[in-house]
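Chemist: below: sequence and its predicted model.
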Amino acid sequence: MPRDSDIPIAFTDAIKRDASGCLMVTSSSFRSSLAAVNHYWTLELCNKWIVRHQTGFKDVTDGDAEDRTYYLRNMGRVL
């Protein structure tokens, strides 16, 4: 059974480092981490959750794609 307390943990698990060492997360990696803890969300719902709950991350995706990429801002933190 999915638990709401697993959502922030799944987000933390989805965070990766890019080639330059910056912390980043994609909507699809967050969605995969959520599926591992029995939450089956759409990419749109994942994007809405990230924007609402993780204010230290900035969307750097070009265009209107559903699979978005977010980078941790300078002095930002994972909430």
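Modeler: That came through, no problem. Numbers count the residues shown, from 1 in each chain.

Chemist: C-alpha only now, for contacts and for neighbours.
Modeler: Fine.

Chemist: list the buried residues for stretch 16-30?
Modeler: In terms of neighbour count (16 or more other Cα atoms under 10 Å), stretch 16-30 has its buried residues at 24-30.

Chemist: apologies, that question was intended for stretch 52-64.
Modeler: 54, 56-59.

Chemist: can you pull the contacts of Ser5?
Modeler: Applying Cα atoms under 8 Å, 6 or more residues apart in numbering to Ser5 gives no contacts.

Chemist: gap between it and Leu34?
Modeler: As for Ser5, its distance to Leu34 is 11 Å (criterion: Cα to Cα, to the nearest Å).

Chemist: and the comparison structure, right after this:
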Amino acid sequence: MGRIYEIGYAFDRAVKIDQKGKKTVTTADFVRELAKVNWDWTRRQANDWIEMSVSTFKDISTEEGDNRTFMVYNPNGGR
């Protein structure tokens, strides 16, 4: 079992920044980073955590399912 503070750390490590500075994160990347710090979450659990804990990202997924994509929409804000 991982430590609580490592969840936010895993989320930050899963965030990707493209050439234009746009920040995105996928559920799959977040779950992969969580596994590295001993958290075994499903994609649904990861999505629930993102929706409840990260107010600066919005869902921009183009397909149905649990592998979602989130993008930062408030670059001046934080978690």
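Modeler: Nice, I can see it. Just so it is clear, the structure is predicted and the values come from calculations on it, not from any experiment.

Chemist: can you calculate the TM-score here?
Modeler: Laid over one another, the chains give 0.90 as their TM-score (TM-score structural alignment, normalised by the length of structure 1), with 79 aligned residues with a Cα RMSD of 1.4 Å.

Chemist: closest one to Tyr71 of structure 1 out of the buried residues of stretch 16-30 of structure 1, please.
Modeler: Nearest to Tyr71 of structure 1 out of the buried residues of stretch 16-30 of structure 1 is Met24 (Cα to Cα; 4.4 Å).

Chemist: residues in contact with the closest one?
Modeler: By Cα under 8 Å, 6+ apart, Met24 of structure 1 lies in contact with 15-18, 69-72.

Chemist: switch the cut-off to 7 Å
Modeler: Going by Cα atoms under 7 Å, 6 or more residues apart in numbering, Met24 of structure 1 touches 15-18, 70-72.

Chemist: what helix or strand is it on?
Modeler: Using DSSP states H and E, Met24 of structure 1 sits in strand 23-26.

Chemist: redo the contacts of Met24 of structure 1 as CSV? Include secondary structure.
Modeler: Putting the contacts of Met24 of structure 1 into CSV (DSSP: H, G, I helix; E, B strand; the rest coil) gives the following:
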residue, secondary structure
Ile15, coil
Lys16, strand
Arg17, strand
Asp18, coil
Tyr70, strand
Tyr71, strand
Leu72, strand
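
Chemist: neighbours of Val31 of structure 2, just the number please.
Modeler: 24 (other Cα atoms under 10 Å).

Chemist: swap in the one 4 residues further on?
Modeler: The local packing of Ala35 of structure 2 (other Cα under 10 Å) involves 16 other residues.
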